[in-house]
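Q: next one to model:
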Amino acid sequence: MLEPLARHSMVKASTAGWTAVMNRYPELASEPIVAGWAHAGRPLIVRRPACSDTAGLVPLGLPLPPSHGKQRIAVSLATADIVASAPPPLLADAAAAAPATWHATIEKLLRLLPEIRTYGSLAWQHLTGLPYLSDSSDLDLLWPLSAAKQAGPLLSDIARIAKQAPMRLDGEITGPTGGVQWRELTGTDADEVLVKGEGGVTTTTRAAFLAGHVS
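A: This is a model prediction of the structure:
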């Protein structure tokens, strides 16, 4: 793991590494679901670094399900304590964990772009088997810019599907420089957009992001 892990990557911690995390955060170790997280084979997600994070460690997040307070826990690990990493799951793989009312929307999204990935409540329910989804859950998605031959039609198709969806469609178009919330990219080429990358948040224009570089 010489290269930085991409934001939204799902990683698994070694037992020893997770024990070290619990020793650093004794208040978290008192919650059984957190203390046993790595032992149960459940993943963590790579997040943007915060000012309080220790340099040289990988910043990670662990969102608990609503039944455990829906708390978002921030921890960090040494790269040596990460035993596996993978992109967030494909929407096609996670679809079985979705409510029946979501299935028609998911089918439309997959026809639009089979490579689409998901994070958030649906991904966590699929990956852990724990009940993350509720009636108010969003469907959080990642569309790869490289897979979209024409960004304009992709965005208009997403907007069309979103208008008919029973849930809110959230998420980002992801390119070489990071991810931009898809609704921000529906403006004009000169509009400024926020790009969320591994190192933090930068700004550029819609045209520059869609061209694959930061202005």
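Q: contacts, neighbours, all on C-alpha from now
A: Fine.
Q: who's in contact with the closest residue to Ser146 other than its chain neighbours?
A: Distances taken as CA to CA, 6 or more residues apart in numbering put Gly175 closest to Ser146, at 6.8 Å, once the chain neighbours are dropped. Each residue near Gly175 by CA atoms under 8 Å, 6 or more residues apart in numbering is listed here: Pro144, Leu145, Ser146, Phe209, Leu210, Gly212.
Q: the residue nearest to the first one when sequence neighbours are not counted and Pro87, how far apart?
A: The shortest distance from Pro144 to any residue other than its chain neighbours is 5.0 Å, reached at Thr174 (CA to CA, 6+ apart). Separation of Thr174 from Pro87 (CA to CA, to the nearest Å) stands at 12 Å.
Q: okay if I get the contacts of Gly175 as a markdown table plus secondary structure?
A: A markdown table is the format used below for the contacts of Gly175 (DSSP: H, G, I helix; E, B strand; the rest coil):
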| residue | secondary structure |
| --- | --- |
| Pro144 | strand |
| Leu145 | helix |
| Ser146 | helix |
| Phe209 | helix |
| Leu210 | helix |
| Gly212 | coil |
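Q: hmm, back to that, gap between the residue nearest to Ser146 and Leu64?
A: Separation of Gly175 from Leu64 (CA to CA): 28 Å.
Q: coming back round to it: neighbour-wise, which of Thr174 and Pro87 wins?
A: Neighbour tally, Thr174 and Pro87, criterion other CA atoms under 10 Å: the higher count belongs to Thr174, 23 against 17.
Q: in which helix or strand would I find the more buried one?
A: strand 169-175 (DSSP states H and E).
Q: alongside the first, I'd like the structure of this one:
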Amino acid sequence: MADIPVASRRRHDLLLIASDAWRSALDRSPAMAELPFVRGWVERGWPVILRRHAEAEDNDLVAVGLPLPPGAGRHRVGLLLPSEAILRVRRPPSLRAAAWVVDPGRRPTVPALLQFGERYGVEPAVVGSLLWHHVTGLPYLTPASDLDLLWPVRRLGDIHPLLRGIARLQRDTPFRIDGEVILPDGVAGNWRELWNADTASGDIDVLGKSLAGVRLVLRASLSPVGSDA
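A: Take a look at the predicted model:
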């Protein structure tokens, strides 16, 4: 897969970073450098995640982050890197690729999620604990972990049946399915909030997130023109 162009990059994209740039960033953040795993993170070939800039952070630099596993204190590391530090950019791995780390008690749900995604041409991707367990092999998953998924939709008309299907799967699943639906314009909304808005009688605002910031997504804007879906 080719690298993702800068203009098409999204929150949750995974970045491989040059070792010398990583060392330089940690030299400027010694407290983070002392956290478990962080100093040798990129030398192990592990990616960092693209995140939104915090207030007052330099927008000319790339904002990246990584969470540490529960056994290492659940610290969240946030750093700024020059664009030339990025060696490669990839979308998060698919649920199909990461299914091997799903614990046996939850594994029977994976085929249902994949089949449901195929019905609407949506390949669910993994984020959260499942993502990090998959890419690092470290013990991020616990019995209390949610199953965090991204559902990138190509057409507005797919959003409503997608939300209904996720809600049905959640009703039949003993653990929590979390995550976001990524709208065609790249803005992402929490699927539960979108579902609540979709089933409400009025026009409810949902917080949409992208690298550019946050904005309100109205229920009416989730339907294509002329659609009653």
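Q: which of the contacts of Gly175 of the first structure are buried?
A: Pro144, Leu145, Phe209, Leu210 (16 or more other CA atoms under 10 Å).
Q: tell me who's in contact with the second one.
A: By CA under 8 Å, 6+ apart, the residues touching Leu145 of the first structure are Ala151, Ile173, Thr174, Gly175, Leu210.
Q: which of those map to contacts in the second structure?
A: Contacts conserved in the second structure for the contacts of Leu145 of the first structure, counting by both residues aligned by TM-score structural alignment, their matches' CA atoms under 8 Å: Ala151, Ile173, Thr174, Gly175.
Q: now for the second one, how many residues are close by?
A: Here the number of neighbours of Ile173 of the first structure (other CA under 10 Å) works out to 26.
Q: hmm, it is touching Ala147, no?
A: No. Using CA atoms under 8 Å, Ile173 of the first structure makes no contact with Ala147, being 10.3 Å away.
Q: neighbours of the aligned residue in the second structure for Glu31 of the first structure, how many?
A: Residue pairing (TM-score structural alignment): Glu31 of the first structure is matched to Leu35 of the second structure. When neighbours are counted by other CA under 10 Å, Leu35 of the second structure registers 15.
Q: output the contacting helices and strands for the longest helix anywhere in the second structure.
A: Ranked by residue count and defined by DSSP state H, the top helix of the second structure is helix 159-171. Packing contacts for helix 159-171 of the second structure, counted by 3 or more CA pairs under 8 Å, 6 or more residues apart in numbering; DSSP states H and E, involve helix 191-199.
Q: one step back: average distance between the longest helix of the second structure and the first structure?
A: Comparison of helix 159-171 of the second structure with the first structure after fitting gives an average deviation of 1.1 Å (mean CA distance after the TM-score superposition for the first structure).
Q: what range does that helix cover in the first structure?
A: Counting by TM-score structural alignment, helix 159-171 of the second structure sits on residues 151-163 of the first structure.
Q: quick one: the residue nearest to Pro144 of the first structure and Leu194 touch, right?
A: No. In this structure Thr174 of the first structure lies outside contact range of Leu194 using CA under 8 Å: 11.8 Å.
Q: find residues that contact each of those two.
A: By CA under 8 Å, 6+ apart, the residues touching both Thr174 of the first structure and Leu194 are Val180.
Q: give the contact list for the counterpart of Ala97 of the first structure in the second structure.
A: Counting by TM-score structural alignment, Ala97 of the first structure lines up with Val101 in the second structure. Counting by CA under 8 Å, 6+ apart, Val101 of the second structure makes contact with Leu130, His133, His134.
Q: how near is Val101 of the second structure to Pro30 of the second structure?
A: For Val101 of the second structure relative to Pro30 of the second structure (CA to CA), the value is 33 Å.
Q: Pro139 of the second structure now?
A: From Pro139 of the second structure to Pro30 of the second structure the distance is 25 Å (CA to CA).
Q: good, we can wrap up now.
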